[in-house]
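Student: here's my sequence, what's the structure:
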Amino acid sequence: MLIVGIGNGFLGKITAQYLQKAYTGTANPNITSPSIIVVLGGGITDFNTIEQPHITSYSRLVAACRLYHKIRENKQPCTILVSGKGNSHKTSEAELFRKALIGMGIPDSDIIKEDSSENTYQNAKYSSVMLRKQMPSQVYLVTSGFHLKRALLLFETFGIKPVPYPSDYIDTKITVFPNSYNCAFTSFMLKELIGIVQVHFYTTMGLNKSEK
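Tutor: Below you'll find the model as predicted:
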């Protein structure tokens, strides 16, 4: 029954609502202060020695660029913090993001890199240290909608309460017969559910240490 529930989209539909519904109205913030946009990476694809941000990363780059220009249009200073080392031994994910953002018209002087983190926990841990040094009035967190709930929990663990800014949403389709589309996207979301439980467990056990 579990396999059928995953393959026909039913479980994915419920999980998508739980993970993303709270953030469906947060893509139009009221901008009134200096800001830092934190963009979380989605991995690196190294195909035939050509390194590129993973396909899930491009919506995050576009969303960060859109938010940056919205903040600047409101005549407020803005910096983009790109976070992630990625799975490459050659170029960090943060560096690939930096180059992509420059190509999208973001000044290099408005980009800072956190290129040591290898997972969301480390994204939050290392970025929080840099954010406290920058002392922004507002912090925005850009990542995929299904990833936001866990990412926000981890940033709050390290004393940062960012405004969520979802770059994309995923959902499944209810079908009579199981299909690979539903299986793939449901697996992404189930991984997030497990991660959220893990965050709460570690916090309860005192293993998620804030570094204020």
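Student: switch to C-alpha atoms for all contacts and neighbour counts from now on
Tutor: Noted.
Student: now do the contacts for the closest residue to residue 168 other than its chain neighbours.
Tutor: Of all residues not flanking residue 168 in the chain, residue 144 sits nearest, at 5.1 Å (CA to CA, 6 or more residues apart in numbering). Residues near residue 144 by CA atoms under 8 Å, 6 or more residues apart in numbering: 56, 59-60, 166-169.
Student: so of those, which ones are in strands?
Tutor: Among the contacts of residue 144, the ones falling in strands (DSSP state E) are residue 166.
Student: can I get the contacts of residue 144 in a markdown table with neighbour count?
Tutor: A markdown table is the format used below for the contacts of residue 144 (neighbours: other CA atoms under 10 Å):
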| residue | neighbour count |
| --- | --- |
| 56 | 16 |
| 59 | 18 |
| 60 | 23 |
| 166 | 25 |
| 167 | 24 |
| 168 | 18 |
| 169 | 17 |
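Student: which secondary structure state is assigned to the residue of the chain most remote from its centre?
Tutor: Distance from the centre of the chain peaks at residue 176, with 32.4 Å (CA atoms, centre = their mean). Following DSSP: H, G, I helix; E, B strand; the rest coil, residue 176 is assigned to coil.
Student: following up with a second sequence; could you model it the same way so I can compare the two?
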Amino acid sequence: MDSLFFIFSKVLTIFLYPLPVFFLLSFCLLFRIKTGKIKFLFFLLCLFLYLSSSAFVANAMVTGLEKDYPPVPLEKVPKADVAIVLGGMIQTISAVKVRPELTDSADRITDTIRLYRAGKVKKIIFTGGSGLLLSDEYREADLAKSLLIDLGVKEEDIILENNSRNTYENAVETKKIIEEKKLQSYILVTSAFHMKRASGCFHKQNLDVFPFPTDFRALNLESGAFELYLPSAGFLELTTLSIKEWVGYFVYHAKSYL
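Tutor: Take a look at the predicted model:
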């Protein structure tokens, strides 16, 4: 009985989600549209949204970004003076102000702390100001300090860079700190989908970083999960994220940031 309830709870709740409801209503509407040209255009729009919210399309796009940066076992990471962790995992517009709230990219900071606690790095540079267009009241690096201390990092081992607004500026501003502190070796920590662009920016600044990718987003399409075959806001978000990253990579390449 419990198994039957579990199955029905999974299947029936699908029809409460915005995207499946949209496609169900759109399918009904297609039969109501009389004009062939309008029906075809409406079908194309629905198809575009369906593919954008498909696990298979989302996975193909993010896999292209992540494939050159597989996970690195901790024991194979060389020791370095500093771990450079890129911002993007702390919500700067959260309604909660009493503590830092982490986003889906929280692995960036937790894996950096793993490197620190394993003795792979002596210090941590957290680089990231505000990437928001009209607001920089809360800068990510400033919010990160208390979190790092609470998670066991010594205050004297934390170096903050809060002026950068994008990945290119992360590299430029971090280089200034590295030269000032006379640091010699560096491990770069960021999301696997972002490492292609990030490592390119740091190498352009003549910083020979060791990439330590984290926050992998690729999906196991062979799992056979029923949810893989349904349009999902999560898959749509992954497609959007991948498009943003691919566009960023090609723009940076065109501007010689890489």
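Student: still on that earlier bit, what does the residue nearest to residue 168 of structure 1 align to in structure 2?
Tutor: Counting by TM-score structural alignment, residue 144 of structure 1 corresponds to residue 191 in structure 2.
Student: circling back to that earlier point, and the residue farthest from the centre of structure 1? What does it align with in structure 2?
Tutor: Checking TM-score structural alignment: residue 176 of structure 1 goes with residue 229.
Student: need the contact list for that match.
Tutor: Counting by CA under 8 Å, 6+ apart, residue 229 of structure 2 has contacts 54-55.
Student: how about the strands in the stretch 1-150 of structure 2?
Tutor: Taking DSSP state E, counting those that start in this stretch as the criterion, the stretch 1-150 of structure 2 carries its strands at 80-86, 121-127.
Student: can I get these in a markdown table with mean neighbour count?
Tutor: Output for those, formatted as a markdown table (neighbours: other CA under 10 Å):
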| stretch | mean neighbour count |
| --- | --- |
| strand 80-86 | 23 |
| strand 121-127 | 24 |
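Student: so which of those comes closest to residue 254 of structure 2?
Tutor: Closest to residue 254 of structure 2 of the strands of the stretch 1-150 of structure 2, according to CA to CA: strand 80-86, at 22.2 Å.
Student: what helices and strands are in contact with that closest one?
Tutor: If contacts are counted by 3 or more CA pairs under 8 Å, 6 or more residues apart in numbering; DSSP states H and E, strand 80-86 of structure 2 sits against helix 107-117, strand 121-127, strand 186-191.
Student: average offset between the longest one and structure 1?
Tutor: This points to helix 107-117 of structure 2. Following superposition, helix 107-117 of structure 2 is found to deviate from structure 1 by 0.8 Å on average (mean CA distance after the TM-score superposition for structure 1).
Student: structure 1: matching residues for that helix?
Tutor: Going by TM-score structural alignment: helix 107-117 of structure 2 matches residues 59-69.
Student: buried sites along the matching stretch?
Tutor: Of the residues in stretch 59-69 of structure 1, 59-65, 67-68 count as buried by neighbour count, 16 or more other CA atoms under 10 Å.
Student: next one: stretch 200-210 of structure 2
Tutor: 200-202, 204-205, 207, 209-210.
Student: swap in stretch 8-28 of structure 1?
Tutor: So stretch 8-28 of structure 1, judged by 16+ other CA under 10 Å, has buried residues 8-13, 15-16, 19-20, 23.
Student: ditto for stretch 122-141 of structure 2
Tutor: Here stretch 122-141 of structure 2 shows 122-131, 138-141 as buried, counting by 16+ other CA under 10 Å.
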